[in-house]
Structure formats: C-alpha cells, structure tokens
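K.L.:
Sequence below, structure please.
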Amino acid sequence: MTDFKIATGAEQPINTSAALAGAKFEQGIPVGINSAGKMVPADADSASTIMAVGVAFGPVDDLADYSGMPDAVQSAVEANRVLVDRDRIAAVKYGIELENNDADSGFSPGEVVYLAPGGGFTQTRPTDASGDLVQILGTALTAERIAVHVVPSDVVA
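P.N.:
Here you go, the predicted structure:
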C-alpha cells in the first residue's frame, strides 16, 4: 500500500481546484470531479472514469464512521475534519512534490507517472484496447517522489 503525503513547503505556488467532498479519501491521492460536481478519487478505468484535476490537498472523513462514538468525539471530528457531503476540499494541480511514506512505489526517476486504472499512480501507460483514460499526473523524481503536474486528458488507450 502507498502512503503519499505532500512533501514540499507552503512557500511554493499552490494551484488548486475545489469542490464539495463526495467521498472519503486520503491526502495526496489523485482526485477529480464526478457527474454530481463532487470531488472524488480519480480513476482511469474505462468502466468508472473520473479524470484527475489534481491531488487531494488534505484528507476527507465521513462522520458516519463515528456514529457509535461519544458526542465529544463526533464534535471534534465535525470541527476539525473535512467531511463528505458537507465541506469543500482542494486539489493541487502542480507546484508540489509528493513523497510516498510507505516506500513501496519503485518508480523509475525521470519517467512519466500516469493515473492508474482503479486510481492512484502508475508508470505503466495504458496500451490495450480497453478504453482506459491515459492521463499524465507528473514525473518521478526518485523511486518514491513525484513532481506533480496534472495534465487534463481525453485520450483513451
């Protein structure tokens, strides 16, 4: 499993899109806008294509996950977390680097990183006749670090 987090500082330019959070997800994953206008995980799969508009600037939580918790916990979650179907979340298009804290990506430095079928990052460009979206998300700087530059795409394999 990967654990991407934003690895660059606030002094760098931040270029974002924002929308109502439509699903629970972690910081640093590719996200896009669904047909309801909500920010959700991006996916290159032809059966469920959501083109990436950027990478999630923060995590999104679901208050329903805390329904059995004491009121104080639920109140703290409501006050301190971006919540599904309640709050807006930003997606960063470029100007940052992501670093995988799980150290299991194995990217080839200098090579393009694409949106993967099923979501996430891959260096394998879709080449079959499946109709999967081909979208560049950035360039690998090291085996575990990506320079993000999300490029809109309507190209399918």
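K.L.:
C-alpha only now, for contacts and for neighbours.
P.N.:
OK.
K.L.:
Flag every buried residue along stretch 75-88.
P.N.:
Along stretch 75-88, these residues count as buried under the neighbour rule (16 or more other Cα atoms under 10 Å): 77, 82-85, 88.
K.L.:
just stretch 20-38 next, same as before
P.N.:
Within stretch 20-38, the residues that qualify as buried by neighbour count (16+ other Cα under 10 Å) are 20-22, 24-33, 38.
K.L.:
Need those in CSV (columns: distance to Gly9 and secondary structure).
P.N.:
Conversion of these to CSV gives the following (distance: Cα to Cα, whole Å; DSSP: H, G, I helix; E, B strand; the rest coil):
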residue, distance to Gly9, secondary structure
Leu20, 25, strand
Ala21, 24, strand
Gly22, 27, coil
Lys24, 25, coil
Phe25, 22, strand
Glu26, 19, coil
Gln27, 15, coil
Gly28, 14, coil
Ile29, 18, coil
Pro30, 19, strand
Val31, 21, strand
Gly32, 23, strand
Ile33, 26, strand
Lys38, 27, strand
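K.L.:
To compare against the first, here's the next sequence to fold:
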Amino acid sequence: MVHARIATGAEQPINRDGGLAQAVVEEADLVGLDENGDVVTADADSASPVSAVGIAAAPTDDLSNYDSAPDTVRSVVESERSLVGRDRIAFINHGVIVENADEDWDFTPGEPVFLAVGGGYTQAEPADASGELRQVVGVAIEDGNALFLNINYDYTVA
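P.N.:
You can find the predicted model right below:
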C-alpha cells in the first residue's frame, strides 16, 4: 500500500469539507461520499464505483478493531483518531501537494493522475469498455512521486 502524505496546505479551510466517517482511511487516501453523504473510500471499480470528492485530511480508525486490546490502547486510539461511525472527518479537494513517502509511483510529471480501481492513485487510464470510473484527481509533479491535487468532478465511465 502507498504511504501518501499531505505535503502542503492541509490547514487551509477554503478547499475542504467533511462528513461522517464510514471507512477506515489514512491521511491522503482518496475518499468519496455514499448515498447518505457519509465519507467512504473512493474506488474506480465498475462493480462498486465511488467517485472521489477529495483526500482524507487525517486518518480514521474503527474502535472495534481493538476489542481485545487493553483499555489503555483503546483509550489512545479513541483520543488520537477520528472513529468510523462516530466522528466527522475533513477532506481536501484541491490545492495541496500529495507526496508518496514510499517513492514507488514513478509517475510521468505533467501527466494526469486518476482514481484507481481499489482506490488510490494511478496514471493508467481505464480501458474503453471496462465500466470503470475515469476521474482525474491531479497532475504528477517533481520526480513522479508527488502530485498536485485537483479533483475533477466531471468524471466519465469508461
């Protein structure tokens, strides 16, 4: 899994919104909205497409994942993370640089970056007859391991 992080501008309120967290996400994961307007993971997959509305400004967690953990661990998770089904999370839709700390994207700078099948980022466009979402989420910059985020809400289905 890619270790993407927000490099600039995460505190800017003009380019963000929020909703009730309904999925476990990490900072800079692409997120969308479900039929209730809650924040879920974005995915270009034709079987269950969810268009991206932005990237998560912070991680979320599911407290039930820690049912067998000591109370001190559960307390730390509850105090340090937004929780699925309980807390609102913010998402950012443009104007920040997203860096891949793993440095394994190898994107071509200046070319568009798309929402990937399974979530995440890709420069591979979906096949014409696949039924997958084709949504540009930014443009690759620098050494190909960063992108300038600019979610395009005018997506198509390939």
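K.L.:
Just to be sure, which of the buried residues of stretch 75-88 of the first structure are found in strands?
P.N.:
Within those, membership in strands is found for 82-83, 88, as judged by DSSP state E.
K.L.:
measure Ala127 of the second structure to Leu133 of the second structure for me?
P.N.:
10 Å (Cα to Cα, to the nearest Å).
K.L.:
Touching, Ile55 of the second structure and Glu26? I think so.
P.N.:
No: taking contact to mean Cα atoms under 8 Å, the distance of 9.2 Å between Ile55 of the second structure and Glu26 leaves them out of contact.
K.L.:
Mind checking which residue lies nearest the centre of the second structure?
P.N.:
Within the second structure, the residue whose C-alpha comes closest to the C-alpha centroid is Leu30; the distance, by Cα atoms, centre = their mean, is 1.6 Å.
K.L.:
Show the contacting residues for that one.
P.N.:
For Leu30 of the second structure, the set of contacting residues under the criterion of Cα atoms under 8 Å, 6 or more residues apart in numbering consists of 41-42, 52-56, 115, 119-120.
K.L.:
Swap in 7 Å and give it another go.
P.N.:
Residues in contact with Leu30 of the second structure, defined by Cα atoms under 7 Å, 6 or more residues apart in numbering, are 41-42, 52, 54-56, 119-120.
K.L.:
between Ala127 and Leu133 of the second structure, which one's more packed in?
P.N.:
Neighbour count, other Cα atoms under 10 Å: between Ala127 of the second structure and Leu133, Leu133 has more, with 26 against 12.
K.L.:
Give me the distance between the more buried one and Arg81 of the second structure.
P.N.:
Per Cα to Cα, Leu133 of the second structure is found 30 Å from Arg81 of the second structure.
K.L.:
Between Ala127 and Leu133 of the second structure, which contacts overlap?
P.N.:
Common contact partners of Ala127 of the second structure and Leu133 (Cα under 7 Å, 6+ apart): Ala158.
K.L.:
Emit the ChimeraX select command for whichever of the contacts of Leu30 of the second structure are buried.
P.N.:
For anyone working in ChimeraX, the buried entries among those, judged by 16+ other Cα under 10 Å, can be selected with:
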select :41,42,52,54,55,56,119,120
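K.L.:
Among the contacts of Leu30 of the second structure, name the ones in strands.
P.N.:
Among the contacts of Leu30 of the second structure, the residues falling in strands (DSSP E) are 41, 54-56.
K.L.:
Nearest to Ala47 of the second structure among these?
P.N.:
Closest to Ala47 of the second structure out of those is Thr41 (14.0 Å), distances taken as Cα to Cα.
K.L.:
which ones are touching the corresponding residue of the first structure for that closest one?
P.N.:
Aligned against the first structure by TM-score structural alignment, Thr41 of the second structure finds its counterpart in Pro41. By Cα under 7 Å, 6+ apart, Pro41 of the first structure lies in contact with 30-32, 119.
K.L.:
Same question for Thr2 of the first structure.
P.N.:
Residues near Thr2 of the first structure by Cα under 7 Å, 6+ apart: 100, 102, 104.
K.L.:
Would you mind confirming that the second one is in contact with Asp3?
P.N.:
This means Asp102 of the first structure. Yes: at 5.3 Å, Asp102 of the first structure and Asp3 qualify as touching, with contact defined as Cα atoms under 7 Å.
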